[in-house]
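[1] Turn this into a structure:
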Amino acid sequence: MSLQSVKDFFSTHAPDLSVIETEQSSATVTLAAQAHGVDPDQIAKTICLRAGDEVILLVASGTSRLDNRKFRDRFGAKPRMLGAEDVVAQTSHPVGGVCPFGLPQPLAVYLDDSLRRHAEVVPAAGAINAAVRIAPDRMAMLVSGTWVDVCQPPASEPVQL
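    Below you'll find the model as predicted:
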């Protein structure tokens, strides 16, 4: 049902985009990058987190790491990852296929600025072997997402103090 809810979402909101299903698993950043022939940083990973009492989705580039201090400064709470069962209950998507599309109920979606390094990113699409190619700004528009800066900069970027 999860994959179908994502296909239905795109059919209604972005019929020009299609879900790409692969034979091999794309459940991890490395596997997804291999399956779709992109750099791992172009994979848009979606993390289901609890910020205080609120459950949110954070979409970030595949090689980005959450910065706990930036997160706490932005959301006023320490990030808490949800367990696999809670992720499915909140999103209907299995871990490895979590995305901000086709959700059974509204969740706040935040997109990390790390996604803006790419003209096109590849988020999962509701299954461990499904994805979509999309511009980050279009993804933000489709899911009513809010841009945030809560990930650590890549090792090649200087850290601002």
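[2] From here on, just use CA atoms for contacts and neighbour counts.
    Fine.
[3] Let me know the secondary structure of Gln4.
    Under DSSP: H, G, I helix; E, B strand; the rest coil, the three-state class of Gln4 is helix.
[4] Name all residues that make contact with it.
    When contacts are counted by C-alpha atoms under 8 Å, 6 or more residues apart in numbering, Gln4 is found next to Gly126.
[5] mind listing the strands for this structure?
    20-21, 43-51, 54-61, 79-81, 108-112, 122-123, 130-131, 146-148 (DSSP state E).
[6] Just put the ones you listed in CSV and tack on distance to Ala89.
    Formatted as CSV, those follow (distance: least, C-alpha to C-alpha, whole Å):
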stretch, distance to Ala89
strand 20-21, 23
strand 43-51, 11
strand 54-61, 11
strand 79-81, 14
strand 108-112, 15
strand 122-123, 20
strand 130-131, 19
strand 146-148, 23
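[7] Nearest residue to the residue nearest the centre of the chain in space, please, no chain neighbours.
    Using C-alpha atoms, centre = their mean, the residue of the chain that lies closest to the mean C-alpha position is Thr46, 2.5 Å off. The spatial neighbour of Thr46 that comes closest, neighbours along the chain excluded (C-alpha to C-alpha, 6 or more residues apart in numbering), is Val59 at 4.3 Å.
[8] before we go on, could you also do this sequence so I can check it against the first one:
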Amino acid sequence: MSFSAVKEYFKQFNMEDRLLEFPVSSATVELAAIALNCEPCKIAKTLSFLTKDDKVILIVTAGDTKVNNHKFKTFFSMKAKMVPADRAEELIGHAVGGICPFAVKDHVEVYLDESLKRFATVFPACGSSNSAIELNLEELYQYANAKAWIDVCDIKESNV
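    The predicted structure is shown next:
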């Protein structure tokens, strides 16, 4: 995985010491929430999609959301098609379980979903299945080199 690439990326901002590594997996929203002792909704999960011409779109969204296919198609003018797990590292620079918006390949476009705006800080992964960093939304936008805030996700209904 590419934790070292993300750490190197954050060195230019003197922020590498803010990266967190865990002795347990944080590869899913649920596992990350346990590792960080926080609510799953505060995990900033990064979803990866392929465009028609094999470029990659990353959408960073709150941990309690799912993509709304209609909103996605309206915004991107295409149907949502996830990056195959076996191509993630090749296309993005990070493998599944550690996909994040930092230190990605040049052709990758990053968007932040409006669902994150409910929180002062969130926890995106940092290139491995046992890492994260706490960032406020301004920092996330800046360090992810985000193109825009978008609204393509819905909050999942609770089973409670």
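[9] Just give the TM-score of the two.
    Overlay of the two chains. TM-score (TM-score structural alignment, normalised by the length of structure 2): 0.91; 156 aligned residues with a C-alpha RMSD of 1.7 Å.
[10] quick one on the thing from earlier: wait, the residue nearest to the centre of structure 1 touches Phe101, no?
    No. Thr46 of structure 1 sits out of contact with Phe101 when judged by C-alpha atoms under 8 Å, with a separation of 10.5 Å.
[11] I'd guessed the residue nearest to Thr46 of structure 1 sits against Ile47; true?
    Yes. Taking contacts as C-alpha under 8 Å, Val59 of structure 1 lies within contact range of Ile47: 6.3 Å.
[12] mind listing the helices in structure 1 by residue range?
    Listed from the start of the chain, structure 1 has helices (DSSP state H) covering 2-13, 29-36, 68-75, 84-91, 136-142.
[13] Redo the ones you listed as CSV? Include distance to Ala119 of structure 1.
    CSV is the format used below for the helices of structure 1 (distance: least, C-alpha to C-alpha, whole Å):
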stretch, distance to Ala119 of structure 1
helix 2-13, 19
helix 29-36, 15
helix 68-75, 25
helix 84-91, 26
helix 136-142, 7
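[14] hey, which of those is tucked in deepest?
    When neighbours are counted by mean count of other C-alpha atoms under 10 Å, the highest per-stretch mean among the helices of structure 1 falls to helix 29-36, a mean of 20.
[15] how big's the offset between that helix and structure 2?
    Per the superposition on structure 2, helix 29-36 of structure 1 and its aligned residues are separated by 0.3 Å on average (mean C-alpha distance after the TM-score superposition for structure 1).
[16] Give me the residues contacting that helix.
    Applying C-alpha under 8 Å, 6+ apart, the set of residues contacting helix 29-36 of structure 1 from outside is Thr22, Gln24, Ser25, Ser26, Asp39, Pro40, Gln42, Ile43, Lys45, Gly62, Thr63.
[17] filter these to the buried ones?
    By neighbour count, with 16 or more other C-alpha atoms under 10 Å, the contacts of helix 29-36 of structure 1 hold Ser25, Ser26, Asp39, Pro40, Gln42, Ile43, Lys45, Gly62, Thr63 as buried.
[18] Any chance of JSON lines for those, columns distance to His13 of structure 1?
    As requested, these are exported to JSON lines (distance: C-alpha to C-alpha, whole Å):
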{"residue": "Ser25", "distance to His13 of structure 1": "26"}
{"residue": "Ser26", "distance to His13 of structure 1": "24"}
{"residue": "Asp39", "distance to His13 of structure 1": "27"}
{"residue": "Pro40", "distance to His13 of structure 1": "27"}
{"residue": "Gln42", "distance to His13 of structure 1": "23"}
{"residue": "Ile43", "distance to His13 of structure 1": "22"}
{"residue": "Lys45", "distance to His13 of structure 1": "21"}
{"residue": "Gly62", "distance to His13 of structure 1": "25"}
{"residue": "Thr63", "distance to His13 of structure 1": "28"}
